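Q: requesting a structural model of the entry that follows:
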Amino acid sequence: MPEMIFRVRWPDGKETDCYSPSLVIRDHFTAGEDYPVAKFIEKADAALTEASERVRARYGFPCSRALGQLQVIRQTGSFFLDRSDAQVRVLSFNS
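A: As a prediction, the model looks like this:
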C-alpha cells in the first residue's frame, strides 16, 4: 500500500507531518484548505479509520500507526476546540 505523509498547520502556527498508510487521505482533505478544528478531527477520524481498515483487508490486522496518528490528532486538536474561529490548514501531501 502506498503510504502518505500529509502536512498540517495547527491554529497556533505549529506544523506537523501526519501519517496515513493509504492515499485515501486525499479523498477526505484538500491541500491548501482550512478546516474548523472539530471538522478536521472528524474528517481525520473517517480517513485514518478507512485507511486502517484497508490495511486490515489486505494484511489481516489494522494499522496501529494510523490509529496512533489519529490519537495524536485528537489530542492536539482538543486544545483548540474551545476556539470557534480556530482552523487547521492541510498544507501538502507527500507519498
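Q: C-alpha from now on. contacts and neighbour counts both.
A: Will do.
Q: going along the chain, name the helices of the chain.
A: For the chain, the helices defined by DSSP state H cover 25-28, 37-59, 64-78.
Q: next up, for comparison:
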Amino acid sequence: MPEMRFRIAWPDGAEEECYSPSLVVCEYLTEGVAYPLDDFMGRARTALTIASNRVAAKYGRPCSLALGQLARLEARAARFRDTPRAEVTCLALLTPDQGSLR
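A: Next up, the predicted model:
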C-alpha cells in the first residue's frame, strides 16, 4: 500500500507534516490550497478514515498511524475553533520515494 505525507500550515503559521498509509489524501487535498478549518478537517477526517479502512481490509485491523494522525489534527484544530476565518493550507503532497506529487 503506497504511503504518503502531506505538509500543512495551521492558521498561526505553524507547519506540520502529516502521515497517511494511502494516496487517498490526494483526492481530498490540493497542494497550495487554503481550506477553511472545518472544511479541511472534514476532508482530512474522510481521507484518513478511508486510508485506515483500506489498511483494515488488507491486514485485518485499522491503521493506528492514520487514526493517531487524525487525533492529532483534531486536537490541534480545536485550538482554532474560535478564530475567525481560520484556514489550513496544504503546502505539499509527498511520497517517500518521489517527493512532491504536484
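Q: please identify the most buried of the helices of structure 1.
A: helix 37-59 (a mean of 18; mean count of other Cα atoms under 10 Å).
Q: residue closest to the middle of structure 2?
A: Nearest to the mean C-alpha position of structure 2, by Cα atoms, centre = their mean, lies Ala44 at 4.6 Å.
Q: trace it over to structure 1, please.
A: Alignment note (TM-score structural alignment): Ala44 of structure 2 maps to Ala44 of structure 1.
Q: pull the longest strand from structure 2.
A: strand 87-95 (DSSP state E).
Q: give me the stretch of structure 1 that the following helix or strand past that strand matches.
A: As assigned by DSSP states H and E, the chain's next helix or strand after strand 87-95 of structure 2 is strand 99-100. Under TM-score structural alignment, strand 99-100 of structure 2 corresponds to no residues of structure 1.
Q: which residue of structure 1 sits farthest from its center?
A: Of all residues in structure 1 (Cα atoms, centre = their mean), Gly60 lies farthest out, 22.5 Å.
Q: what is the burial count for Ser20 of structure 2?
A: Residues near Ser20 of structure 2, counting by other Cα atoms under 10 Å, number 26.
Q: now do the contacts for it.
A: 3-6, 48, 51, 65-66, 69 (Cα atoms under 8 Å, 6 or more residues apart in numbering).
Q: again with Gln69 of structure 1
A: 18-20.
Q: sitting in strands, which of those do you find?
A: Reading strands off the contacts of Gln69 of structure 1 with DSSP E, I get 18-20.
Q: which member of those residues is positioned nearest Val37 of structure 1?
A: Cys18 (15.2 Å; Cα to Cα).
Q: and the closest one, what does it touch?
A: 5-8, 69 are the contacts of Cys18 of structure 1 under Cα under 8 Å, 6+ apart.
Q: repeat for Arg45 of structure 2
A: Contacts of Arg45 of structure 2 (Cα under 8 Å, 6+ apart): Leu70.
Q: ok, the one 4 residues further on next?
A: Thr49 of structure 2 sits next to 66-67 when contact means Cα under 8 Å, 6+ apart.
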